[in-house]
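# model this:
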Amino acid sequence: MYDITGFQRDLLYVIAGLTDPHGLAIKEQLEDYYEGEIHHGRLYPNLDTLVDKGLVEKGQKDRRTNVYSITQRGTREIEARREWEDQYWDDS
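As a prediction, the model looks like this:
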């Protein structure tokens, strides 16, 4: 996960956490987190990068709506990231 941006990492986490992750739902979640508008020109190229890296799969819900799902590799990358973070985070 070292070779993706923080924004791409956030996309990955959102996709993993949503039941039906399509572009607009992902955008809304990130806008809530970032407290500002996420432009399509930022969102979709970054989603495509995650697809190209094999972390996310892209499918079609209908003619206008793409859906995204995390791959096994994406899940492994999140798990590895969480383990790495746990080394430095003590929540007690």
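# please count neighbours and contacts with C-alpha atoms only from this point.
Fine.
# from the contact counts, what lies against the one helix or strand residue 14 maps to?
In the assignment (DSSP states H and E), residue 14 maps to helix 6-17. With contacts taken as 3 or more C-alpha pairs under 8 Å, 6 or more residues apart in numbering; DSSP states H and E, helix 6-17 sits against helix 23-34, helix 40-52, strand 66-70, helix 72-86.
# and those, which is most packed in?
Stretch with highest mean neighbour count among those: strand 66-70 (a mean of 19; mean count of other C-alpha atoms under 10 Å).
# how near is residue 36 to residue 74?
From residue 36 across to residue 74, the span is 26 Å (C-alpha to C-alpha, to the nearest Å).
# I have a second one here; can you model it like the first so I can compare?
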Amino acid sequence: MHDLTGFQRDLLYVVSGLDEPHGLAIKDELEDYYEQEIHHGRLYPNLDTLVEKGLVEKGEQDRRTNIYSLTRRGRRELEARNDWERKYVEPAETSAA
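Reported below is the predicted structural model:
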């Protein structure tokens, strides 16, 4: 996970949070979050990188539509990232209360 870009990490979160996510649904979610257009030339090469790293699986919904899902490794990596983030976020929240 440490070698991923922030955009690739965001892709992992979106893939994990959608039911049978396909490219356009992922693109729409990220555009809502980033509040800007995500070009296909950015989206699909980064999804392919996650597939190559074994974090995401790519399957076919039909001839024109690919669906993506987290692998077990991808899910473990996200859980580890969440644990790491909680070490820094939760103490700040409790001390501010």
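# coming back round to it: what angle do the helix holding residue 14 of structure 1 and helix 40-52 make?
Angle between the axes of helix 6-17 of structure 1 and helix 40-52 is 70 degrees (criterion: axes from the mean of the first three to the mean of the last three C-alpha atoms, to 10 degrees).
# other residues contacting helix 6-17 of structure 1?
Contacts to helix 6-17 of structure 1, defined as C-alpha atoms under 8 Å, 6 or more residues apart in numbering, come from residues 1, 21, 26, 29-30, 46-47, 50, 55-56, 68-70, 74-75, 78.
# list the buried ones in that helix?
Neighbour-count burial for helix 6-17 of structure 1, with 16 or more other C-alpha atoms under 10 Å as criterion, is recorded at 8-9, 11-16.
# wait, doesn't residue 77 of structure 1 sit right on residue 2?
No. Residue 77 of structure 1 lies out of contact with residue 2 (C-alpha atoms under 8 Å); the separation is 9.4 Å.
# centroid residue for structure 2?
For structure 2, residue 12 is the residue whose C-alpha lies nearest the centre (C-alpha atoms, centre = their mean; 1.6 Å).
# what about residue 35 of structure 1, how many neighbours?
9 (other C-alpha atoms under 10 Å).
# quick check: it vs residue 27 of structure 1, distance?
11 Å.
# likewise residue 1 of structure 1?
Separation of residue 1 of structure 1 from residue 27 of structure 1 (C-alpha to C-alpha) stands at 21 Å.
# repeat for residue 52 of structure 1
Separation of residue 52 of structure 1 from residue 27 of structure 1 (C-alpha to C-alpha) stands at 19 Å.
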